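Undergrad: what's the 3D shape of this:
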Amino acid sequence: MEEEEGVTSSNQPDTRISSPFLWRGDSYPPILDSETPDHLERIRSLGIPYIFDIHTHFFPETVMKLIWRWFDNVNWAIGYRLPEKERVERLHHNGIERFTTLNYAHKIGMASSLNDWTYANFSNWKGAIPFGTFYPEEGVLTYVKKAVETYGFCGFKLHCEVSKLNLNRPELADTFEYLQKKQIPILIHTGTAPLPGEFTGIQFFQPFLETYPNLKVIVAHMGAHEISAYASLLATYPNLGLDTTMVFVDFLATGKAEDVDAAVSYLETYQDQIYFGSDFPNIPYNLNHPITRLLDLPMSDLAKQKILYQNAENLFFK
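TA: You can find the predicted model right below:
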């Protein structure tokens, strides 16, 4: 694989050293893919035909570049700063044959156009599971229904920190009730990692879940920095799930090492409600890293099969 613009090489300093987010240990995992990622043979030996990544991002190019600029300002190296077509190729190169098209709005009038853009483009991304988004604004239920009933979207993404979104806003009640009735999943960044927001945290999420107890919800990053609080809800709410995005890796943006280590036991206990996520392409290491770290964790082969593949298959195709 050739090196991409903006990533480290042997004659470039590794900007990750200056990141305000901590790393585990004294060395950093490589950013570039290897020619043959070593996890491919391992997943085949477990009977996993391919990996289903429930947390991958697709934005219009102008928006994506603005997002990357924010990451650059905190020395968060983007491992896959590539044209869209090449990014999809890298997913397949790593055995990720199904993946979501997550994006989100941060202002009025943006969500519907993002949904239109996703619909117009997702068929170009082999293996893409189309996701929409929405925002508390006039007409929200109308364009959400269009995304489901006309566009055939399989889920939605919300980001409480970036969107400054309170899930309990009354303007969204009809939309959440509609999605609950239709059993359309929502993947929500509601935790306080890597940075807290005005409406992030379990104190906002739990009342929301109590209001819509049958809504299919997947909490991004396992709810970090409050993983135990979110995990404590899993037994009570069978439609609730957590994704592993950026949790069990050497980059500690989602919590201290001891907090991450303490969360390992949840993977076995709640193996039917945990989904693999990567945060591709906005990760400061290659895709092999989160997959290998997950495969190395002390849990059963069955749990690994469910988390890396089967749970997401069941969520969308059962």
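
Undergrad: When you work out contacts or count neighbours from here on, use the C-alpha atoms and nothing else.
TA: OK.

Undergrad: Relative to N94, how far out is the nearest residue to L82 once chain neighbours are set aside?
TA: In space, and not counting its chain neighbours, L82 is closest to E4: 6.8 Å by CA to CA, 6 or more residues apart in numbering. For E4, the distance to N94 (CA to CA, to the nearest Å) stands at 17 Å.

Undergrad: out of those two, which sits in the busier spot?
TA: Neighbour comparison, E4 and N94: the larger count goes to N94, with 22 against 15 (by other CA atoms under 10 Å).

Undergrad: For that one, which residues are in contact?
TA: 37, 40, 287-288 (CA atoms under 8 Å, 6 or more residues apart in numbering).

Undergrad: again, 10 Å this time
TA: 33-40, 50-51, 286-288, 291 (CA atoms under 10 Å, 6 or more residues apart in numbering).

Undergrad: same question, I67
TA: I67 touches 59, 61, 282, counting by CA under 10 Å, 6+ apart.

Undergrad: Can you give the distance from the strand or helix carrying it to the centre of its chain?
TA: I67 is located in helix 61-73, with elements delineated by DSSP states H and E. Relative to the centre of its chain, helix 61-73 is centred 17 Å away, using CA atoms, centre = their mean, to the nearest Å.

Undergrad: related to what we said a few turns ago, which residues touch the residue nearest to L82?
TA: So, once contact is read as CA under 10 Å, 6+ apart, E4 ends up touching 31-32, 78-82.

Undergrad: Show me which of those is closest to A173.
TA: The closest of the contacts of E4 to A173 turns out to be I78 (CA to CA; 36.2 Å).

Undergrad: surely the closest one meets M64?
TA: No - counting by CA atoms under 10 Å, M64 is not a contact partner of I78; they are 11.3 Å apart.

Undergrad: shared neighbours of the two, anything?
TA: In contact with both I78 and M64: 281-282, using CA under 10 Å, 6+ apart.

Undergrad: Give the residue from the two that has the larger number of neighbours.
TA: Remark: of I78 and M64, I78 carries more neighbours, 24 against 16, as counted by other CA under 10 Å.

Undergrad: let's see this one next to it:
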Amino acid sequence: MTHSTVIADTEERAAVRGVWEDLGLPGLVDVHTHFMPDNVLRKVWAYFDALGDGVWPITYRDDEDTRVERLRSFGVRRFTSLFYPHRPGMARWLNGWAADFAARTPECLRGATFYPEPGAGDYTEQAVADGARVFKAHLQVGAYDPRDPHLDRVWGVLAESGVPVVVHCGSGPLAGPFTGPGPFAEVLRRHPRLTAVVAHAGSPEYGAFLDLAERYERVHLDTTMVFTDFTERAAPFPEDELPRLRALGDRVLLGTDYPNIPYPYLHQLRALTRLGLGRDWLRAVLHDNGARLFDLPPARM
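TA: A predicted model of the protein is given here:
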């Protein structure tokens, strides 16, 4: 790390902490960050690199310890290790890795995942019993139908346990065969008590996923990459939907996609601040909603 990078990191850390300190918060709760086995993460980075020069630069291309320590220095009280399989047989292995990562990283909410395959219900139930705090489903990368019969018990286990699942079901940045609000809406009709967090606020189908959040009291939206300059160019959030977003302020959660973002972490926070939805809304989104959803102990001030 060069001297100039250290200075830039120091300045960003102070600025990030300034956002939540100004709101009187004890820190941040970020429900959408990515930690995964090194070989898997490098394949994710290679995918973004292949998009072309400068299309999607990875801002925080560091080793695991550095990435964890940066979040701590930002004042992120809890974060996630979201990961996702794209073929049968991956989920159990990833869940084992996540258990070890959470054991050595106290701020990480222990993660788990699943894939439509025989035994998915069994290993999901076991992951919940073993202490998984949050699951991830990526319908675009996994290219699977959330209504697959192998997943019916999975959704049922999660609905009954109340363990949240972060679901990438919107069609951004690229549509898949089972993205968009339709397939996941059918899952919610079958499992209306499911505690779901719609990743990226359902981008670009924002209105349809706001509909689902209004219809189902346990459906949440995360802010991952939404409202940033990067996303606003390709999939702007409709200004006339902002009142609905404000009204759902108790079910909007901070998400960032760290470390796989093409801009600084601070930019996500400033993008949310400039919406002008009020300090109470910001406090809820940046910390209080996540703290309540994951039943975090009171912070030491």
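
Undergrad: average gap between the helix holding I67 of structure 1 and structure 2?
TA: Following superposition, helix 61-73 of structure 1 is found to deviate from structure 2 by 0.5 Å on average (mean CA distance after the TM-score superposition for structure 1).

Undergrad: can you tell me what part of structure 2 that helix aligns to?
TA: Under TM-score structural alignment, helix 61-73 of structure 1 corresponds to residues 38-50 of structure 2.

Undergrad: ok, now how distant is the most centrally placed residue in structure 1 from M222 of structure 1?
TA: Geometric centre of structure 1, nearest residue: H55, 2.7 Å, by CA atoms, centre = their mean. Distance of H55 of structure 1 to M222 of structure 1, given as CA to CA: 12 Å.

Undergrad: and for those two, which residues touch both?
TA: 243-245, 275, 277.

Undergrad: Put together CSV for the residues you listed, with secondary structure and neighbour count on each row.
TA: Below are the shared contacts of H55 and M222 of structure 1 laid out as CSV (DSSP: H, G, I helix; E, B strand; the rest coil; neighbours: other CA atoms under 10 Å):
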residue, secondary structure, neighbour count
D243, strand, 24
T244, coil, 27
T245, coil, 25
Y275, strand, 29
G277, coil, 27
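
Undergrad: what's the closest non-adjacent residue to the residue of structure 2 sitting at the aligned position of M222 of structure 1?
TA: Aligned by TM-score structural alignment, M222 of structure 1 pairs with A201 of structure 2. Here the nearest residue to A201 of structure 2 in space, its sequence neighbours aside, is L221; by CA to CA, 6+ apart that works out to 4.8 Å.

Undergrad: Stretch 269-280 of structure 2 corresponds to what range in structure 1?
TA: Going by TM-score structural alignment, stretch 269-280 of structure 2 sits over residues 291-302 in structure 1.

Undergrad: Now tell me what touches the matching stretch from outside.
TA: The contact list for stretch 291-302 of structure 1, computed with CA under 10 Å, 6+ apart, reads 37-40, 42-43, 45-47, 51, 94, 244, 247-250, 261, 264-269, 271-272, 276-278, 289-290, 304-305, 307-308, 310.

Undergrad: Let me see the contact set for the corresponding residue of structure 2 for D279 of structure 1.
TA: Under the alignment by TM-score structural alignment, D279 of structure 1 pairs with D257 in structure 2. Listed by CA under 10 Å, 6+ apart, the contact partners of D257 of structure 2 are 30-34, 80, 82, 199-200, 223-225, 265, 268.

Undergrad: swap the cut-off to 8 Å and go again
TA: 32-34, 224-225.

Undergrad: Between all of these, which two are at the greatest distance?
TA: The most widely separated members of the contacts of D257 of structure 2 are H34 and M225, with 13.5 Å between them, by CA to CA.

Undergrad: before we move on, the earlier item: turn the contacts of D257 of structure 2 into a markdown table, columns for secondary structure and distance to G170 of structure 2.
TA: What follows is the contacts of D257 of structure 2, written out as a markdown table (DSSP: H, G, I helix; E, B strand; the rest coil; distance: CA to CA, whole Å):
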| residue | secondary structure | distance to G170 of structure 2 |
| --- | --- | --- |
| H32 | coil | 15 |
| T33 | coil | 18 |
| H34 | coil | 18 |
| T224 | coil | 12 |
| M225 | coil | 13 |
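
Undergrad: In a markdown table: the residues you listed, plus distance to F114 of structure 2.
TA: Shown next, in a markdown table, are the contacts of D257 of structure 2 (distance: CA to CA, whole Å):
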| residue | distance to F114 of structure 2 |
| --- | --- |
| H32 | 17 |
| T33 | 18 |
| H34 | 16 |
| T224 | 21 |
| M225 | 24 |
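
Undergrad: Please point out which of those structure 1 shares.
TA: Compared against structure 1 with both residues aligned by TM-score structural alignment, their matches' CA atoms under 8 Å, the contacts of D257 of structure 2 retain 32-34, 224-225.

Undergrad: Spatially nearest residue to S163 of structure 1, not counting backbone neighbours?
TA: Nearest to S163 of structure 1 is H106, by CA to CA, 6+ apart, at 4.2 Å.

Undergrad: list the contacts for that neighbour?
TA: H106 of structure 1 neighbours (CA under 8 Å, 6+ apart): 135, 162-164.

Undergrad: Just the closest of the contacts of N94 of structure 1 to K182 of structure 1, please.
TA: For these, the nearest to K182 of structure 1 is I51 (26.2 Å; CA to CA).

Undergrad: ok, the closest one touching R98?
TA: Yes - shown here, I51 of structure 1 and R98 form a contact pair, counting by CA atoms under 8 Å, at 6.8 Å.

Undergrad: show me the contacts for F178 of structure 2.
TA: Here F178 of structure 2 is in contact with 139-140, 143-146, 169 (CA under 8 Å, 6+ apart).

Undergrad: Does P146 of structure 2 touch Q140 like I think?
TA: No - counting by CA under 8 Å, P146 of structure 2 does not reach Q140; the two are 10.7 Å apart.

Undergrad: re earlier: helix, strand, or coil at the residue nearest to L82 of structure 1?
TA: coil (DSSP: H, G, I helix; E, B strand; the rest coil).

Undergrad: now the helices for the stretch 151-300 of structure 2?
TA: 181-190, 206-215, 229-234, 242-247, 265-273, 279-283, 289-293 (DSSP state H, counting those that start in this stretch).

Undergrad: how about the first one, aligned to which bit of structure 1?
TA: Meaning helix 181-190 of structure 2. Using TM-score structural alignment, helix 181-190 of structure 2 pairs with 202-211 in structure 1.

Undergrad: Throw the shared contacts of H55 and M222 of structure 1 into a markdown table and include distance to V148 of structure 1, thanks.
TA: Formatted as a markdown table, those follow (distance: CA to CA, whole Å):
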| residue | distance to V148 of structure 1 |
| --- | --- |
| D243 | 23 |
| T244 | 26 |
| T245 | 25 |
| Y275 | 22 |
| G277 | 23 |
